[in-house]
Structure formats: C-alpha cells, structure tokens
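J.: I would like to see how this sequence folds:
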Amino acid sequence: MTTCRLCGSTNTASVVDLGATPPCERFLTADQLDESEPTYPLRLEVCTDCWLAQIPPLITPEDTFTEYAYFSSYSESWVEHARRFVGAAVDRLGLDAGSFVVEVASNDGYLLRHVVSRGIRCLGVEPSVNVGQAAREAGVPTETRFLTPETGAEVRAAHGPADLVVANNVYAHIPDVLGFTRGLRALVADDGWVSVEVQHLLTLIEKTQYDTIYHEHFQYYTVESARRALATGGLSVVDVELLPTHGGSIRLWARPAEVAGEPSARMADVLAREKAAGLHELSGYTEFADRVARVRRNLLRFLVDAAERGDTVVGYGAPGKGNTLLNHCGIRPDLLAYTVDRNPYKHGRFTPGTRIPVLPPERIAADRPDYVLVLPWNLRTELTEQLSYVGEWGGRLVFPIPELDIVEVKS
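T.: Now for the predicted structure:
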C-alpha cells in the first residue's frame, strides 16, 4: 500500500504500470556489462485525497545525484531558456547588484552563469559532485549539498536571505516534499520570491508523455497539487506561466504566505483547465494506460518492420526519458543499433537495462542510417535543425511521442 508523501493518505489509485527498470541515468561502462543491474518497479499512482501523482520512493536521491550523468549546458535551447528566464526575472523583481539569487539543483551553472554575467550575487546549491565542480570551473559559486530545512538555514546564515530562490526541474526529484519545501522557505527572504519550474501533469496525461515517468521523478504536479505542496512550507503560489519546455511545463511564482497577496487570473485559468480535464478526480486518468500501450505497439511495429526491410535505425540522444521508453518497449541493439549524445560523459557507455551503445554524434554522418529515432522529443525544433544533414542521404527522423511521427528533413 502506497502512502501519499504529501498528505499521508493511503487512498491511491494506479494510473499506469511500466514494469521494472533500472535507474534511468545509471549508464554502464563496458566492464559492467557482465554484471547484474538493480531494477525497481515503475508505477505511477495518484492520491485521491490531494491528487498528487507519484511513484513509490524505491531509490534515494543519494543513489542518483551524488554523481550525475546529466549536464544541462549540452542543450543549447535549455541554456537559452535559462538566459531568457534570468532576464525576465531581473525585470520582474527589480534585481540588481545588491540582490542575492540562489538556485537549488543548479547543475553545471547553466542558469546562474547569466546571473553572474549581470553582476548579481548568486549561489548554486547542487548535490552532484561532478556537475557542481563543472559549475565552479565555469565561475559560478556552488556548494555541494542536498537541500533540507537545516542546510537551507545554514546557507541563509552564511550568505543571507535570497531575494529569489530558483528551483527549476527539481521539485519532482525529491521524495521528501515536505522537508524540501521547508528548505526553500529557509532560503528565501521574508519578502522574497520562489520560482519553481516543473513538468505539468496536464500535458503529460493529455499527450501521453509517459517516458518522463522514471525513478528520478518521485512526483508529477498539477498547479493544484503544487499549490498544496508549497503551502506546507509556508509558501503561497501567486502566479503561473505555461511553458513549452519538457513537452509542457509550469512556472510557479510563490512568496511567503504573509506577503503573498491574491493569486493572479492566470492561476484561476489553469486550475479551471485542470479541473475540466478531470485531473482533480479519477476520470482524467482512466484511459492513460491504454494510450501508453498504443505508443509502445506503434514504435515496436515500426522498428520490427524496418529491421525486416533491412533498414538501419539509430538513436539520437541518451536522456533519462529515453531509457524509460527503451526499457518499457524492450528495445535492444537488434532494433536500435546505437544512440548518440553530445555529452562526452556518456560516450563508450551503454544505456541501463537495454545496453544500447552510446556514441559521439559524428557517427550518424559516418554511417548514414535510414532513420534516426529522436529520444529527447521535447527538443524537436532544436534537433530537427541540428539533424537536417540527415536529409542529405534521404534519411528520416522519427519522433515516438505523443504519437509516432516519421519526418523527412531538408538538408
């Protein structure tokens, strides 16, 4: 029986069961190929009391984030997204040289570099040793630690309260929602702001983005469930923005409850959309598993047919979401010869579970495959442009989600 990590209820309902998979960022070296891999159930449930969607907390953040394979700066569009956010936040909040900005889970400094360039004092709080070191080498002040109420208070005591605390794409990654939220409140000034970006459960359900369900993501938020979660730390959500990132995300603006004021009209609009989609009741979740099965069948049918014709299919990207898709579909090197990634950390390694080789991107042009399966489908615009050269030999791009789409590209 699952106990909701937000409200403590045991009234949960299954949304989809994806079997058992290894952690999505635990890429294997060649020496590890003869070793067994730990696998954990991957099952999405929703609490019918507070409507937080979540998976069982079977691994700990320490298992995943002490050394991490994901470096944000390898995505050009993501760095540009961060640059635009910093510019808008500076204008919205009136940040200047006397301000202080803290980013939690700051990765390799992809966002705070833009804060540094504006002459604004900042600090990254990043749990992963290797990516935190990359941030420091890039000139971004960074401390290696997990955020808790205690560490939040320590950072505040050492550096002062933050005018802005940024928590982009981390609020789903922590099993202790209550403690992490209190940590955010410990960091922020009593009249400050907290900005949280997280994938929107509304688009995940509506567009069958099930590959974003993996063990690093412990919960999946609507605006309503995120509002309830942040309230446990004394933070009130006053505004929300809908973003295209990760196939559809929300940016929540929150303040300490004492100074928050009334929420914006945009809050009411998005809450109404969620309610209309049935996400505050079970009806919104009942058909999701059937749509997931359809995505799996369509992708496998394409790959098997391509293999029967003698066509070559390789992958582009080795994101965590790709490993959910590959494992759920049971795809092996006989159907996907290899995938490539811009992150050299992953080169020469193998995808967890499916053990597909990860190679440098240059291999695609050298091998001229018939099809390139794009695993980070959420970067479709960026990658269609980057991979336009595939059209030189008549190759095509394949996007598996929200539905199978085979695209001719012009070089």
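
J.: contacts, neighbours, all on C-alpha from now
T.: Will do.

J.: Endpoints of stretch 144-155, how far apart?
T.: 11 Å (CA to CA, to the nearest Å).

J.: Same check on stretch 92-111?
T.: Across stretch 92-111, the terminal residues are separated by 17 Å (CA to CA).

J.: List the buried residues for it?
T.: In terms of neighbour count (16 or more other CA atoms under 10 Å), stretch 92-111 has its buried residues at 95, 99-111.

J.: Nearest to Asn323, out of these: which one, please.
T.: Using CA to CA, the shortest approach to Asn323 within these belongs to Asn107, at 20.5 Å.

J.: Can you name the residues that contact that closest one?
T.: If you count contacts by CA atoms under 8 Å, 6 or more residues apart in numbering, Asn107 has them with Phe71, Ser72, Glu126, Ser128, Val131, Gly132, Ala135.

J.: So it, which state does it fall into?
T.: For Asn107, the secondary structure call by DSSP: H, G, I helix; E, B strand; the rest coil comes out as coil.

J.: That one and Gly310, how far apart?
T.: Distance check for Asn107 against Gly310: by CA to CA, it reads 41 Å.

J.: Kindly report the same for Leu373.
T.: Leu373 sits 16 Å away from Gly310, going by CA to CA.

J.: Looking at those two, which has the bigger crowd around it?
T.: When Leu373 is set against Gly310 and neighbours are counted by other CA atoms under 10 Å, the residue ahead is Leu373, at 22 against 10.

J.: can I assume the more buried one sits in a helix?
T.: No - when three-state DSSP is applied, Leu373 is found to be strand, with no helix at that position.

J.: what sits against the closest residue to Glu25 other than its chain neighbours?
T.: Distances taken as CA to CA, 6 or more residues apart in numbering put Gly320 closest to Glu25, at 5.7 Å, once the chain neighbours are dropped. The contact partners of Gly320, by CA under 8 Å, 6+ apart, come to Cys24, Glu25, Thr212, Tyr214.

J.: Also Ile59?
T.: By CA under 8 Å, 6+ apart, the contact set of Ile59 is His215.

J.: and the two most separated of the contacts of Gly320?
T.: Farthest apart among these - using CA to CA - are Glu25 and Thr212, which lie 12.7 Å from each other.

J.: And this one, please, so the two structures can be compared:
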Amino acid sequence: MNCRLCGHSDLVSMVDLGATPPCERFLTRERLAEPEQTYPLHLRVCSACLLAQLPALITPEDTFTEYAYFSSFSTSWVAHAERFVAETVRRLGLGTDSYVVEAASNDGYLLSHVVRRGIRCLGIEPSANVGAAARENGVPTLTEFLGEDVGRRLRAEHGPADLVVANNVYAHVPDLLDFTAGLRALVADDGWISIEVQHLLSLVRHRQFDTIYHEHFQYYTVRSAQQALATGGLAVVDVETLPTHGGSIRLWVRPVAVAGPPSPRMSAVLAAEAEAGMHALAGHTGFGAAVAALRRQLLGFLLDAAREGRTVVGYGAPGKGNTLLNHCGIRTDLLRYTVDRNPYKHGRFTPGMRIPVLPPEQIAVDRPDYVLVLPWNLRAELTEALRYIGEWGGRLVFPIPELDVVAANPRRMRSVR
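T.: Model prediction:
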C-alpha cells in the first residue's frame, strides 16, 4: 500500500479495527443464510505527508450504486444545510444569475434550499436510488461519479460554477487526485469551493473510531487537506470549525491564482493541530490503545445489563454504528434490535452483526430499559426526540467519546453514570 496522495510507501498504523463488511450493506431476511464478505479496517498514516488513510479495498461503485443513506431523514442535518445556504448566499453574494454545483448531493437535502432561492444549480450524485429521490423533489441531479473528465464535460455543457459544494464527500473518494482535478474543472476561475469533512484532530481527541469505515478512504487535518487540494491548483483560504459529525472543518477553497492570504482563523486551526502533535507522527500514535479502552468500557456496560436482565435496544442504523457493532462484537444477545427513521432499512439487518432494524415506534411498544444511541453526533436532536422513554424510567446510552448513561424524563435529563 502506497500513499494515495504522495505515493510514499512508509505507512504507519493508527488503529486496526479487524475485518468488517462494508457499513451500508444492510441484509434482507433472504440473505441471512448467505456468507458476507469482510475487509480489513486498518487506518494508517503516511509518514511523509501525514494523510491518514484506508486501503481502497472496495470501489465507489460497490458502495454508492445503490445507497442506504438519505440525508433528509436527519432533521438537524437538513437545518444545518439550510443555514449553510443562507450564510453562503450572503457571503458570496449569490443571486439568480449564479450557478451552484454540489458533488455527492445525496437526496437534494442541501440544493433544495438553493432551488427555492431561484438559483440555478446541479447535483452530481453517484447513487441512482438517492439521486432519483432528489429529482422527485425538484433538484436537478446527474447520476455520475465526479472526476476530471466529468468535471470538464459539465463545465463545457453548463458553464463554470460560482460555487462548488463538496460536503462529506472528500473523504469518500479513493482516487483523490482525480476528484480534486474534477473540483477544479467545475469551479470558475474566480469561484469558490466549500468542503465539509470530519476533522482528524476531533476523531483522535474524542476517540471517534466508529467514523472509520470502508467508504471513508482518508481523514484530514487542515494541513493534509491543503496538500491534497494543491494537487489540483487549489488553495485553502479560510476554515470554520463545526460541531457536525463530532467535529468537522469547513474549508473555503479557491483557485490558486485568486486565493490571496489565508484567514486568521485558518492560522488558528493549523496552530491547534500543531500543538496537538497532528503535524508529526507522534500525534497519530496511541489511538489504538484509547479505542481498546473505550471498547472494554461499552462491552462491560452491556454485559452487566444482560446479567441484570435489562433490555437494551439501539436507536439509529448509521454507517458508523456498524463499525462500532462489529468491532465490539455486539450481537442480539446484547442489543435486541435497533430502529431507524429510514424506511429503506426497515426489515433489514445490520451488516456483520445482523441486528434487526425496525421502525422507531417499536421503542414505545417494548419500553426497553436502555436505548443505545448509535448516531451519537446527533445527541441534542435525539435527546429531545427520545425524551419520552423517561415515562417508564428508560435511559439513553451514548458510547462516544466515553460511555454516558443518561436518565430521561419528560422534563429534564441528567447523567447517571
């Protein structure tokens, strides 16, 4: 395995999570008797450029041709997108004569807000089923994988984009250089690119090992993102830190010729990374031991609950949850089922551990003692949505960044462990 950014051959282990199935391959009941293919899930960092990465053991076509994740099912995520559009329209002065392109536009959760403002836009979404949902909602969407050739073709057909949005996709591309060239091909020579991606500093600091899965091919600091974008003639000029996904960065990027000097807050984030050791190999070591301790903590709680005859179910069936379930070896003896708002997943089973996925209403029917929240990054949203479990003394369990068991009641919630 060579680094996909610089080609260097010396890659150092950060954490080895064993072997798991791809995180979005939910099983139908008919497939339960069939074998599942698993792939190593071993995160390494390049000793030369410090890009943290997984080997490309599965292709984007394997993952994204039909996809189980629909962004619009998260209320807080839709609200986040709406705020982004409103703020960006003001920041860049976008109007009805502007043109916006989004790479990996999913079900149109973001571009729908662009459409409502009368701004011309186009979504590029590789998953046929998800892109179809976007078109049904009035968002122009092409079923494509972005790369340099596709970017050049779309620029020739539709013109250069004033804004290219690439939210939560820059980690999902195994051919990093080709995708970066595609971004440059799409954007106008005086245009802007906005990229949101999980911050490696937050992943390490808060033990967010479950965000490591096969469709994430790399994990970025601002510094490593700078190096990646430079390969396409692009420069990072500003950075925002965001709470999304447990800690993300929003990179504001421009073609090098018009970039100008970096902002003070970009310098501040780079300084924080350096202080945490993330600009050297030392900041990437020790993560495996921290993950092992967290795993033991969660398993100890679930085993105690089983011995006490307590019922534990899950909330959510996100990709990250399947990394957690598989690495910890959590099966139906410890987690009876999980629920999800996405009807696509109902009646299916999680990959690997084969936990049944049911509609959210099942929790009120069964009145479990504990609800393990797998999309822990939506803590505020789900704490409010699941407040009703306090009616029977139910408690919420958040597994990351450390085990937190929260007593719920209709009026207030407090940590009890």
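
J.: With both chains overlaid, what TM-score comes out?
T.: Once superposed, the chains reach a TM-score of 0.99 (TM-score structural alignment, normalised by the length of the first structure), with 410 aligned residues with a CA RMSD of 0.5 Å.

J.: out of the contacts of Gly320 of the first structure, which is most surrounded?
T.: Greatest neighbour count in these, by other CA under 10 Å, goes to Tyr214: 27 neighbours.

J.: name the element the nearest residue to Thr285 of the second structure once chain neighbours are set aside belongs to?
T.: Once flanking residues are discounted, Thr285 of the second structure sits nearest to Met14: 5.9 Å by CA to CA, 6+ apart. Applying DSSP states H and E as the criterion places Met14 of the second structure in strand 11-20.

J.: what's that strand in contact with?
T.: Residues from elsewhere that reach strand 11-20 of the second structure, judged by CA under 8 Å, 6+ apart: 1-3, 38-47, 284-288, 323, 326-327, 352.

J.: What subset of the residues you listed is buried?
T.: If you count burial by 16+ other CA under 10 Å, the buried members of the contacts of strand 11-20 of the second structure come out as 3, 40-47, 284-285, 287-288, 323, 326-327, 352.

J.: Please report the distance of the closest residue to Leu234 of the second structure other than its chain neighbours from Ile212 of the second structure.
T.: Excluding the flanking residues, the one nearest Leu234 of the second structure by CA to CA, 6+ apart is Pro255, at 4.5 Å. Pro255 of the second structure sits at a distance of 30 Å from Ile212 of the second structure (criterion: CA to CA).

J.: Then Leu325 of the second structure?
T.: Leu325 of the second structure sits at a distance of 12 Å from Ile212 of the second structure (criterion: CA to CA).

J.: Please say which of these two ends up with more neighbours.
T.: Ile212 (24 against 21).

J.: Quick check: the more buried one touching Asn322?
T.: No - counting by CA atoms under 8 Å, Ile212 of the second structure does not reach Asn322; the two are 10.1 Å apart.

J.: show me where the first structure has helices.
T.: For the first structure, the helices identified by DSSP state H occupy 61-65, 76-93, 112-117, 129-137, 149-159, 177-187, 201-206, 223-231, 265-276, 288-309, 320-329, 362-367, 380-386, in order along the chain.

J.: quick one, the longest one and helix 320-329 angle?
T.: Right, the one you point to is helix 288-309 of the first structure. 80 degrees (axes from the mean of the first three to the mean of the last three CA atoms, to 10 degrees).

J.: Helix 288-309 of the first structure vs the second structure, mean deviation?
T.: Once the two models are superposed, helix 288-309 of the first structure sits on average 0.6 Å from its counterpart in the second structure (mean CA distance after the TM-score superposition for the first structure).

J.: which other helices and strands contact that helix?
T.: Applying 3 or more CA pairs under 8 Å, 6 or more residues apart in numbering; DSSP states H and E, one finds that helix 288-309 of the first structure makes contact with strand 12-21, helix 320-329.

J.: Off-centre distance for the first one?
T.: Averaging C-alpha positions (CA atoms, centre = their mean, to the nearest Å) puts strand 12-21 of the first structure 19 Å from its chain's average.

J.: Now intersect the contacts of strand 11-20 of the second structure with the strands, please.
T.: Tyr39, Pro40, Leu41, His42, Leu43, Arg44, Val45, Cys46 (DSSP state E).

J.: hmm, back to that, quick check: buried residues in the strand holding Met14 of the second structure?
T.: Leu11, Val12, Ser13, Met14, Val15, Asp16, Leu17, Ala19, Thr20.

J.: Could you do stretch 298-313 of the first structure as well?
T.: Of all the residues in stretch 298-313 of the first structure, those buried under the rule 16+ other CA under 10 Å are Leu299, Leu300, Phe302, Leu303, Val304, Ala306, Thr312, Val313.

J.: Could you say which one of the helices of the first structure comes nearest to Leu252 of the first structure?
T.: When the helices of the first structure are compared by CA to CA, helix 223-231 sits nearest Leu252 of the first structure, at 8.0 Å.

J.: follow-up on the earlier one: any idea which of the contacts of Gly320 of the first structure is the one closest to Leu243 of the first structure?
T.: Of all the contacts of Gly320 of the first structure, Leu243 of the first structure sits closest to Thr212, with 16.1 Å by CA to CA.

J.: So for the first structure, the centremost residue is which one?
T.: With distances taken as CA atoms, centre = their mean, the first structure has Asn169 as the residue nearest its mean C-alpha position (5.4 Å).

J.: What separation is there between the nearest residue to Val240 of the first structure once chain neighbours are set aside and Glu224 of the first structure?
T.: The spatially closest residue to Val240 of the first structure, leaving aside those adjacent along the chain, is Leu252, at 4.6 Å (CA to CA, 6+ apart). Using CA to CA, one obtains 11 Å as the distance from Leu252 of the first structure to Glu224 of the first structure.

J.: And these two? Which one has more around it.
T.: The neighbour comparison of Leu252 of the first structure against Glu224 (other CA under 10 Å) goes to Leu252, with 24 against 20.

J.: The more buried one: what's it in contact with?
T.: Val194, Ser195, Val196, Glu197, Val223, Val237, Val238, Asp239, Val240, Glu241.

J.: please redo it, this time with the cut-off set to 7 Å
T.: For Leu252 of the first structure, the contacting residues are Ser195, Val196, Glu197, Val237, Asp239, Val240, Glu241, taking CA atoms under 7 Å, 6 or more residues apart in numbering as the criterion.

J.: Highest neighbour count among those?
T.: Val237 (28 neighbours).
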